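Q: Got a sequence here, can you model it:
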Amino acid sequence: MVRIAGTSEEVELSSGATCRDVLSRALSKKRLKEVVACRCQDQLLDLGSRLDQDCQSLEPVVMTSEDGLKVLRHSAAHVMAEAVKTLFPTAKVTIGPDIESGYYYDFDFERPFTPEDLEKIEARMAESVAADHPFERMVVSRDEAKRIFLDMNETYKLEILEDLDEDSVSLYRHGDFVDLCRGPHLPSTGFLKAFKLTSVAGAYWRGDENRPMLQRIYGTAFATPKDLKKYLAQLEEAKKRDHRKLGVQLDLFSFSEEAGPGMPIFHPKGALIRTILEDFERKEHLRRGYQIVQGPQILRRELWEKSGHYDNYRENMYFTDIEEQSYGIKPMNCLSHMLIYRSRRRSYRDLPLRYFELGRVHRHEKSGVLHGLLRVREFTQDDAHILCRPDQLQDEIISIVKFVQDVMDLFGFDYEIEISTRPEKSIGSDADWDRATNALGQALKDLGLDYSVNPGDGAFYGPKIDVKLKDALGRKWQCATVQCDFTLPERFDLFYTGEDGQRHRPVMLHRVILGAIERFLGVLIEHYAGAFPVWLSPVQARVMSITDAQKEYVQKCLQKLRKAGIRVDADIRNEKLGFKVREAQLEKIPFVLVAGEKEIDSSGLNVRLRGGKNLGMKTIQEVIELIYEEMDEPFKKGGMSYRYLY
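A: Have a look, this model is predicted:
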């Protein structure tokens, strides 16, 4: 008998029965029309897949579900590939997976695809959808598959087949298009009602810069036109918020080919925002019992070999030779922190020790993945390493997670949490990995926090908690992380003297709160669309004159506001007031303070907000208190004032 998930039905499983056969006996015709695939235990299947006797539970998959969207988008990738091959027969196909919010397919073609090409491809896809071709699964021998793709001159498919250690493989056909694929797929192309091609980018075959450069066409697909329309509107909003565009508009940072790719250059306003963030971080860490430390930028290669970085992370590092000695430029700060710990004997009474460093690090990222501030080669981490006794581990993890929660609340971020487990390339014993993974999971349970598991994505030395924040558009960004490490303290022979007088091994927690300052700033720019909260704005207020007669008064107001600790500048140009106000709004300055003859007579200023609201006349002291109030607002939830930073 097969139990149908989500119902009270059980269906007898006959020999050769398909998913569709079984579901049709348990679901209404109306409900069955909504089903595009099924899940048997942990396996996602086509509706036409035959079930074996081991299938005890069958879950219908509708298109609006997470699994349903995966099937929909992967099917859309096949329809797109069919369209490309029809319009451009010499193009060679490679791979076309579904991804978050969409799909892509990589092609080898002699010229770049143009926006006009994308329109033609979309139109051809619509023809395939209208034809309602069924997706047919065929299982053939690997040799037969090679023959098929050799006849089609699909060399990339042949390479994939060479790497497969399987006697038989599955192919999918819709219309005249055949592809190598594990599936599953929609019942037919007619189910694809809402799709859009979004962009073209370059991508190396198999991510190897020494292999051919391919063209990657991105697209998206949704269950309904309404969902697609909503997503496309979100994409348009994301373009407006692009931190690379706003970074130039607001004069925050730039990149220069002369300096090198992935090396951001911060202009005065951008550097000031960084400084405000870093000052906040230092104060918060000192308040929570951390000690500020600083390590060197380069360390001997032998040290990186000892830690395991040389074997497991070498391709992401830079090395240099000094006096015939090899040094590694640090991609992480943990080694120096362990050397600080090891510089003297430690007692159980000394622990926990919490070392914090705003550490500049360098990582060799391939040029193809560099992306504004979000993916750079040089960045600063708000890095800390906590060395504690095993009995203190749980409390320390909980304390870090609470720290993350407080900071995310300050910036107005929602977030999701996942635990990433042991990767294939790693060091340490299974027992230590199990202890570390269990400790992270238990801490989250103690806090009553839900989390998902991300198998195989931990650091090479330990599992981790990853916090993925959600910005104003609902996009997810990886920032905070907590990594639990029993291995490096062993490798560096770190110990403390216990209450029993014996040597004991500490546990090390690696953690960041914001992560890379550069990346976090890029996320903040897009989250706030450049309109930073008042406490973080590089210019909080601008005082402007109406005519030359107010120049002297504007300067007096400027001095009073600066003396009060407000970041303010002046605009006394001989321009129309409306023009100057508009410029300040484009620069996202929170307060525009206008001085005319009436304001001079009243010893005040006319206050306008960047959103356009006019608050009218205020005295200088009232303006100061108003700005203070806005600066303090995000901190109130934590029972603090922004001014504690000073």
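Q: okay, CA-based contacts and neighbour counts for the rest of this
A: Will do.
Q: neighbouring contacts of stretch 47-63?
A: Contacting residues not belonging to stretch 47-63 are listed as 1-6, 13, 15-20, 23, 34-41, 67-69, 71-72, 187, 223 [C-alpha atoms under 8 Å, 6 or more residues apart in numbering].
Q: And the buried ones among these, selectable in ChimeraX?
A: In ChimeraX, this line selects whichever of the contacts of stretch 47-63 come out buried by 16 or more other C-alpha atoms under 10 Å:
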select :2,3,4,13,17,18,19,20,23,35,36,37,38,39,40,67,68,69,71,72,187,223
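Q: so of the contacts of stretch 47-63, which ones are in strands?
A: If you go by DSSP state E, the contacts of stretch 47-63 have 2-4, 35-40 in strands.
Q: run this one through as well so I can compare:
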Amino acid sequence: MSDIKVVLAHADAREEKTVTTGTKAWELFAGDDSVIAARVGGVLKDLAYEVGDGDEVEGVAIDSADGRDILRHSTAHVMAQAVQQLWPEARLGIGPPIENGFYYDFDVETPFVPEDLAKIETAMRKIIKENQRFSRRPVSDHDAIAELKDEPYKVELIGLKGSGKGEDAAEGASVEVGAGELTIYDNIRRNGDVAWSDLCRGPHLPTTKRIPAFKLMRSAAAYWRGDEKNKQLQRIYGTAWETKEALEEHLHRIEEAERRDHRKLGRELDLFSFPDEIGSGLPVFHPKGGVIKRVMEDYVRQRHIEEGFEYVGTPHIAKEGLFYTSGHLPYYGEGMFPALDVDGMDYRLKAMNCPMHNLIFRSRQRSYRELPLRLFEFGSVYRHEKSGVVHGLTRVRGFAQDDSHSYVTPEQAPAEIQHLLDFCLGLFRDFGLDDFYLELSTRDDSKPDKFIGSDEDWELATSVLAKVATDSGLELVPDPGGAAYYGPKISVQARDAIGRTWQMSTIQYDFNQPSADRFDLEYVAQDGSRQQPVMIHSAKFGSIERFIGVLVEHYAGAFPPWLAPVQVQGIPVAERHNDYLYDLARQMKARGLRVEVDDSDDRMQKKIRNAQLQKVPFMIIAGDDDVEAGAVSFRYRDGHQENGVPVAEAIARVVAAVESREQV
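A: Okay, here's the model as predicted:
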């Protein structure tokens, strides 16, 4: 044995340490039970990794993002082991970690049922209690195929790796085969017997006993490698967390998310629906939902005008050639609906508004004095989303996009992007969202065919967006490869009331569509020369439909008074009080308030309950004493009630709450 030097990297310090050859990573972190893996030179490794001279080693804690992924992937292995114990004929697909959990796909004759998940959980607990060790073993492609001859899906992945397609084979395939040598992980019992093995690149937990808390959530059908032409497998979803408390918090969040599900609340509050007769992903808004949509659109339209935008309108369809000019058909064609035959010519439903806005810009000569020129519309667009991803209002096929395009000189671009970002954040705050971070989406240099434009243009555009994002002071998260084909973008990610993240605004720097090869947009510069403008796309909410879905879940249907479909519910104690409340409702409506009177035969307490279920912000209740005093009992949504409130004061309270946009 000889001495070697390693560097222990901590969050705020680096420590050089002398150890002997053969030292394992776990020995560097002895006594710290939170460390479950190591990052060596930036690469994740098992704790059984033998450190080398000069290695820089950092511990990976179980409650970190990487640590949770390792925990969840290890739990997926335990689940697959349990499934094959209970169903020996089950063949293995893939089993990657995903956000907040994991899954594993199985080829089994009969679909899993909830009772099966309970059996699998019991078997998993036994495996965890056995404290089986995850042991990494490199193998050649030939040996792996021989060893896994009874696992056809694993053998297929090995073959794809050999063809250079393994990384793209399916979501999670890279977890199975990796990019270099193949490795198999054995689950080894204390007596040295191999309990189970799986093709995997790792890393994993040291032992199964390091899994503190898990739960299997549900099963579903899934096509092998995500291709509907392939066989349908059975997928089991689960979750795993670093403590039992963290698991319970996650399960509570799921319950809360189910309670807030906008599809469920949309039905209960009579806001919108998705009739089969119209088609998947094409919502209709009922009168109450229509109120919310109109109020939002009116407000956002006015805010755009205040921010210097000019309102325009464009048609729903256009000749197909327009979308070849913009580049959308070559680069985004699968997201567009098939061509329509109109008088023997091919037309397309538009999936975006920018090509038509370019034609408005190009309709006459433009001067530098007009720039920035800002065009905005609520443009109805249509996208050919796959049926498997359509989801309520948050993923639809037809929607109104709050779309705007700023045409600026290159020198104006940074200030315009800053202006747009400030505008977006201000709008979200107006609607009650105030927890943000930013995502910077750039091109993937390894896939040049997916992007157009020169390296210099991309570098300039990316640097401008990055500086504005950094100067905002908000957290900035990189998103390599997530750019649009025509340029990089900033996305505003907003967290809702229960901490979920929603992608909201996008601000995109486009140097391609204005180019001579595309729309050949020009303005006359101060020196008389003709110059190409920069085009900046911005969608504040992405779509009104999607944002309504987000707000329904954020507020759990209890909208602030200014957005609520019904702001005041009049509740008479008896039928003889109806006229009194109808007169009061007329006074409120004259002030622009949305008021209804419940004159049904229901008892007063049931009327109050109905208003609470409809999440009406304010109730005004009138009985004999109220009529005599010219007052009402003023009741809030939370159940708090004040009696004997004069009519004028009751009206003033509601008006003040609406005008101030209180988030009550």
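Q: Need the TM-score from the superposition.
A: Here the TM-score for the pair of chains, by TM-score structural alignment, normalised by the length of structure 1, is 0.94; 628 aligned residues with a C-alpha RMSD of 1.7 Å.
Q: in structure 2, what residues pair with stretch 509-526 of structure 1?
A: Using TM-score structural alignment, the residues of structure 2 aligned to stretch 509-526 of structure 1 are 536-553.
Q: residue closest to the middle of structure 1?
A: Of all residues in structure 1, the one closest to the mean position by C-alpha atoms, centre = their mean is Trp477, 2.9 Å from it.
Q: Tell me which residue of structure 2 lines up with it.
A: That one, Trp477 of structure 1, aligns with Trp502 by TM-score structural alignment.
Q: Which residues are in contact with that match?
A: The contact partners of Trp502 of structure 2, by C-alpha under 8 Å, 6+ apart, come to 493-496, 550.
Q: same check, this time on Tyr204 of structure 1
A: With C-alpha under 8 Å, 6+ apart, Tyr204 of structure 1 has these contacts: 210-214.
Q: how does it look with 6 Å?
A: 212-214 (C-alpha atoms under 6 Å, 6 or more residues apart in numbering).
Q: By neighbour count, which of the residues you listed wins?
A: Counting neighbours by other C-alpha atoms under 10 Å, Leu214 comes out on top of the contacts of Tyr204 of structure 1 with 22 neighbours.
Q: Quick check: the aligned residue for it in structure 2?
A: So, by TM-score structural alignment, Leu214 of structure 1 is matched to Leu233.
Q: For its match, list the residues it contacts.
A: Residues in contact with Leu233 of structure 2 (C-alpha under 6 Å, 6+ apart) are 106-107, 221-223.
Q: So which of these wins on neighbours?
A: Phe106 (26 neighbours).
Q: Verify the stated contact: that one with Leu92.
A: Yes: counting by C-alpha atoms under 6 Å, Phe106 of structure 2 touches Leu92, with 5.0 Å between them.
Q: Secondary structure class of the residue nearest to the centre of structure 1, three-state.
A: At Trp477 of structure 1, secondary structure determined by DSSP: H, G, I helix; E, B strand; the rest coil is strand.
Q: same thing with Ile292 of structure 2?
A: helix.
Q: How about the corresponding residue of structure 1 for it: what's its closest non-neighbour residue?
A: Ile292 of structure 2 maps onto Ile273 in structure 1, with residues paired by TM-score structural alignment. The shortest distance from Ile273 of structure 1 to any residue other than its chain neighbours is 5.8 Å, reached at Pro538 (C-alpha to C-alpha, 6 or more residues apart in numbering).
Q: one step back: mind putting the contacts of Leu233 of structure 2 in CSV, distance to Leu421 of structure 2 included?
A: Below are the contacts of Leu233 of structure 2 laid out as CSV (distance: C-alpha to C-alpha, whole Å):
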residue, distance to Leu421 of structure 2
Phe106, 46
Asp107, 48
Ala221, 41
Ala222, 39
Tyr223, 40
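Q: Nothing else from me, thank you.
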